[in-house]
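A.B. asks: What follows is a predicted structure for the sequence shown.
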Amino acid sequence: MNIKILNILLNSDKKVSQRQIANELGVSLGKVNHGFSVLLNEGYIDNDYVPTKLGKNLLLRKRPQRAVILAAGYGMRMVPINTEEPKGLLEVNNEPLIERIIKQLHEVAINEIYIVVGFMKEHYEYLIDKYNVKLLVNSHYSEYKNMYSLGLAKEYLNNSYIVPCDIWFKVNPFSKVEDKSWYLFSKQKVTDSIWNVGPRGSVKKVSKGQAGDRMVGVAYVSTDDAEKINTALTLSLESKSALEHFWEKILEENGKFSLNGKLINQDNFREINSYEELRDLDFNSSHLQNDAIQVIEDVLKTDLKGIKNIRVLKKGMTNRSFFFENSANKYIMRIPGKGTDELINREWEYETYKAIRNINWTENILYLDPNNGYKLSSFIKNAHNCNSRNFVEVSKCMSLLRKFHTKNLKVNHKFDLYGQIKFYETLRHGKSAYRDYLEVKKRVLGLKSFIEDHIDKWVLCHIDANADNFIFDANNRLYLIDWEYAGMQDPDLDIAMFAIYAMYDQKNIDRLIDIYYQGKCDLITRYKIYAYIAVGGLLWSNWCEYKQSLGLDFGEYSIAQYRYAKEYSKKVLKYLGEK
């Protein structure tokens, strides 16, 4: 308060009264009178209420010098917009969010601005020339929360604002002078905050089960606190577990919040975390219209107002999909993921869906574009994926798979198992990360003639017939969905694919085979399925290595696939040798 009084006195062209200052600051006249008394007694103003040299030096020390804007994140909740533009560049009233923030910083004479970028970083490059900002590149934006981003800017936190890129303020929240560090909270109560801001800015934990003040993400760090926060960030950068948190985690010390809290009314700002939040703030934003939304509007005969409750679904291995509602119905819109164009032939997928269109246990496709892969389908309500450890459900899946195979459907394309291995090897560029890859590959290729000599029939197969693609609805009706990889193949390959995706051991693999074949699988066929497990393992191992080159990691799944290639190629070759 006293610093703000001092700042008004210094920057006023004419003498201002204490009442005028009280009105400007929105506080009582008594508080201003007390502030004048303190400033006078401590030598910051003279008897004429003019700031002294000591007062001017104090203001210099209390003046914000720079800002760090965090703009590296992918913004998963912004589907479908985030396929075209990073959320910091979304426009509200024809102005990108990040440009509004920069302009508001300039209004208070802050020109030293650092922007931490990552996802679609190239889109922010123009800001260097337009506003003379500096870009800091976060190459791990898909792996860590924004703790890592702030860590990249830790040397710039002295007298600095920290600002997320996806926030819009009605009134400039920044100031030419700041007395001490603070963190911004909204007066809105939310269940995901454990903090409440007291009358004088103290921040305390809420009682268990109570809602706290919403955390906004904006902070000011003074000289006094910068070194402490810098040290905490340095320690966080050395800990992978710490990097999985948002940067605010370092403000929690022994159950207490290390900065003062500052409150803002909910009406004075908006966080743009979703498509609907952008729509509600600016219905005419140019970013509300994109290809996916246009498809929805055209197919469902609706408009922007009719598309509600958008939420991103679990990030798939191949695609990014989002759920939404229209009227009383629910839908899923698929948007092909990173690198998908090289993996999936969308014209073949289109042909497959034409071939299965009369089967009533596949998803209801309302729209499928063979060029860009956009797919709109009805949502299966109250559904769950097959639990690969629940063999009652697995038995139903195998029964449905067997039923599908006996339909003997045909298409004009095949799934070339060995050709796909070679294709993925080309995509991943360079040698495999597995030291004995060439040896394992040689054994797997050695199974080819055994497999081809024992194929009984050649029909349309799902290829990606894993437990996640078998869906049970509320009435326990079973569906088989997602036919991207489907093509002409040996039905036994589908059995192998289910097994290796579930990461079954030998006992469960044999159990799966016996379920599909109803206890009548001959030894040759069993070993042919083992061979498919080896080939499929090598295929998906290469697929994982390619995806990893794009920054996507599938954990133990990738190693498990390579182990299938390694162990089951040995098993089949041993059997063939003995035979």
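C.D. replies: Looks like it arrived, so ask away. Treat the numbers as computed from the prediction; the structure is a model and nothing was measured.
A.B. asks: only C-alpha atoms for contact and neighbour calcs from this point on.
C.D. replies: Will do.
A.B. asks: buried stuff in stretch 215-234?
C.D. replies: 215-223, 225-227, 229-230, 232-233 (16 or more other CA atoms under 10 Å).
A.B. asks: Ends of that stretch, what's the gap?
C.D. replies: 23 Å (CA to CA, to the nearest Å).
A.B. asks: how about residue 294, what does it touch?
C.D. replies: Counting by CA atoms under 8 Å, 6 or more residues apart in numbering, residue 294 makes contact with nothing.
A.B. asks: Going by neighbour count, which residues of stretch 260-271 are buried?
C.D. replies: 260-264, 269-271.
A.B. asks: cool, stretch 426-445 as well?
C.D. replies: Within stretch 426-445, the residues that count as buried by 16+ other CA under 10 Å are 427-428, 437, 440-441, 443-444.
A.B. asks: And for stretch 468-482?
C.D. replies: 468-472, 478-482.
A.B. asks: ok, for residue 147, nearest residue in space, not its chain neighbours?
C.D. replies: residue 247 (4.1 Å; CA to CA, 6 or more residues apart in numbering).
A.B. asks: Narrow the buried residues of stretch 215-234 to those in strands?
C.D. replies: Counted as lying in strands by DSSP state E, out of these, are 215-221.
A.B. asks: residue ranges of the strands in the stretch 301-450 of the chain, please?
C.D. replies: For the stretch 301-450 of the chain, the strands defined by DSSP state E, counting those that start in this stretch cover 308-312, 319-326, 329-336, 365-368, 375-378, 384-385.
A.B. asks: most centrally placed residue in the chain?
C.D. replies: residue 76 (3.7 Å; CA atoms, centre = their mean).
A.B. asks: Next SSE downstream of the longest helix anywhere in the chain?
C.D. replies: If you go by DSSP state H, the chain has its longest helix at helix 523-549. The helix or strand immediately downstream of helix 523-549 is helix 556-578, counting by DSSP states H and E.
A.B. asks: In addition, the following structure is provided for comparison:
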Amino acid sequence: MALTRKEFDILSTLATSPGDARAQAASPELDELRSMGLVSGTAITELGRKALEPYRVENAVIMAAGLSSRFVPVSYWRPKGLTSVRGEVLIERQIRQLHEAGITDITVVVGYRADEFAYLVEKYGVRLVNNDLYAERNNNWTLWLVRDQLRNTYVCSSDDYFAKNPFETYVYRAYYSAVYMDGPTDEWCLGVDENDRITSVTVGGKDAWAMLGHVYFDRAFSNTFVRILESIVRSPFYEEKYADELWETIFARNPDCLSMDMRRYPADQVLEFDSVDELVEFDPGFLSTVECPAIDNIVDVLGCERTQLHDFYPIKNGLTNLTFHFAVGTDEYVYRHPGIGTEKFINRTAEKDADTVAHELGIDRTFIYEDAEKGWKISRFVPNARNVDPLNHYEVSRAMALARTFHESDAKIDAKFDFYEDGLGYEQLLKSHGEIGVPGYEQLREKVTRLNEYCVADEGFSACFCHNDYLPLNFLIGEDGSMSVIDWEFAGMGDPGNDTATFIICSQYNEEQANAAIDAYFGRAATPVERRHFWARVVLGGWCWYVWALEKDAEGAGVGEWLDIYKSYAVTYVDKVLSWYEKNDTITA
């Protein structure tokens, strides 16, 4: 039996709040419900309860798989949904609110630090579904994993905080909760018709109602959404085009066939804490009590109080680490958190020694402290800094001259780095995952081995203090023009051609640009022997970082297109450089 909206409102209120005077007030709808036998006097009948059953909420899905990278540094150690706010764990508060509405069939989709959610099964009787691909795919994949659970279903995020319980036993139709945003906003803004049905979704807007908080799928919405989602997931272009999409993006493309209302909430009722700073505004005692090793480390090194910390936000992460910005008063800093599996590649004692030497030489003005055992580091933040522009000849010349400066400094650390030897080390790590079945790998390795023998035999290129990861992103140019070289993870005594080679590879230079960088290093046109040697380092560097990338990929922390970029410098140039050694071919500038 289909009910009108007003009939539903009266009937559901009588079912869940029988003493509510508003539902008992005289109205044509109440009279109609009495005439249908759904209400007797001001009480719902058994027939009325049967009429409500199609509107009963059957279950809930709580999405808790993601890293929540904006919630640094707390999310590095604990899933955001397990954060305690005003004495309550976020996801537990949400589960209890669902229970209060009679919703006990709850599925939690986990991924990042999944094991930490296991206690919820015994404590609250929830069901856990593991999303192993949480780092590679967005929440459309989360909903695909629970597609069989989508019926009359609440879909929530584990980190939402509802000041007042928004969940209901019966819901008339699908809706997305929304909060009004004064002024400009980056949130997803909604357009609606006169009945509050969502007609459009735009990313960003001004003075608008924006998606925020929970969402409710009714059966009609769920059935249509799952059909559309299946066509996307089964698409041959899924990984390329859709894997990184939010499910809301799919909804935004299909508002005509995915019918959903907007439900308005006061701004203080539905809260999402995108950053630690936002949470501290709501819960001023949060920083004083939260368990977070990074905060402990910062306080110990800088001698400050937890309550003095603010302005936390992630900085674009590199291929090996996670970093975030924070401030103490007006002083700004960067905290480096070691990435997954980096202990297999990085000698942190050597890195700390290199950081210290680079700081003493004035090459890295940002360094403050590093823990050689655990790999975390604190540095000064350079406001409005930019990286070296690899297409700016002046800046490249400065970078090359700077490399020559520390190469000739007589600085030494108790570590070495060699493209070939370290590449063999990465190869052994790679083989621990099984045989290397990459086509052409063994042939390339044989050529690289021959080239390394020639290169090592070259005279006049003694080992020196090298960065070995000397790419444009590892330079910071301040507003005053000062240049610092950061991230000395791979530093060690090595061939002077290593840094120029890495710069060439990571700048994706062609031959002409690469030769210009080599000339800039010497401050003049390189001799044939110098050019041949430095090009050998380019090939060896390409091979070394290629094997490193294969190992990272095998570990599940792949570096994307960089694997092919590294490989290309080995494959493209190995024969030419070998011919310079073996056939005494002419070396072209």
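C.D. replies: Here it is on my side, so go on. Bear in mind that the values here come from a model prediction, so they are computed numbers and not experimental data.
A.B. asks: average distance between the longest helix of the first structure and the second structure?
C.D. replies: Here the mean offset of helix 523-549 of the first structure against the second structure after fitting is 1.3 Å, by mean CA distance after the TM-score superposition for the first structure.
A.B. asks: What residues in the second structure pair up with that helix?
C.D. replies: Here helix 523-549 of the first structure aligns to the second structure at residues 528-554, judged by TM-score structural alignment.
A.B. asks: Kindly report the same for stretch 303-316 of the first structure.
C.D. replies: Counting by TM-score structural alignment, stretch 303-316 of the first structure corresponds to 305-318 in the second structure.
A.B. asks: same question, stretch 330-350 of the first structure
C.D. replies: Counting by TM-score structural alignment, stretch 330-350 of the first structure sits on residues 332-352 of the second structure.
A.B. asks: can you list contacts of that stretch?
C.D. replies: In contact with stretch 332-352 of the second structure (CA under 8 Å, 6+ apart) are residues 294, 320-327, 370-382, 413-415, 426, 488-492, 555, 557.
A.B. asks: Now the buried members of these.
C.D. replies: By 16+ other CA under 10 Å, those give 294, 320-327, 370, 375-382, 413, 415, 426, 488-492, 557 as buried.
A.B. asks: Residue 228 of the second structure pairs with which position in the first structure?
C.D. replies: Residue 228 of the second structure maps onto residue 232 in the first structure, by TM-score structural alignment.
A.B. asks: Distance check, the residue nearest to that match when sequence neighbours are not counted against residue 142 of the first structure.
C.D. replies: Residue nearest to residue 232 of the first structure in three dimensions, not counting chain neighbours: residue 250, with 6.4 Å by CA to CA, 6+ apart. According to CA to CA, residue 250 of the first structure stands 21 Å off from residue 142 of the first structure.
A.B. asks: These two: which is more packed in?
C.D. replies: Counted by other CA atoms under 10 Å, residue 250 of the first structure and residue 142 do not tie: residue 250 has more neighbours, with 20 against 14.
A.B. asks: In the second structure, what residue corresponds to that one?
C.D. replies: Match for residue 250 of the first structure (TM-score structural alignment): residue 250.
A.B. asks: tell me the SS of its match?
C.D. replies: Following DSSP: H, G, I helix; E, B strand; the rest coil, we place residue 250 of the second structure in the helix state.
A.B. asks: Which residues are in contact with the corresponding residue of the second structure for residue 413 of the first structure?
C.D. replies: Under the alignment by TM-score structural alignment, residue 413 of the first structure pairs with residue 415 in the second structure. With CA under 8 Å, 6+ apart as the criterion, the residues that contact residue 415 of the second structure are 350, 491-493.
A.B. asks: so which of these persist in the first structure?
C.D. replies: Compared against the first structure with both residues aligned by TM-score structural alignment, their matches' CA atoms under 8 Å, the contacts of residue 415 of the second structure retain 350, 492-493.
A.B. asks: picking up where we left off before, of the buried residues of stretch 260-271 of the first structure, closest to residue 114 of the first structure?
C.D. replies: Proximity of those to residue 114 of the first structure, judged by CA to CA, is greatest for residue 271, which lies at 20.3 Å.
A.B. asks: Nice, that's everything, thank you.
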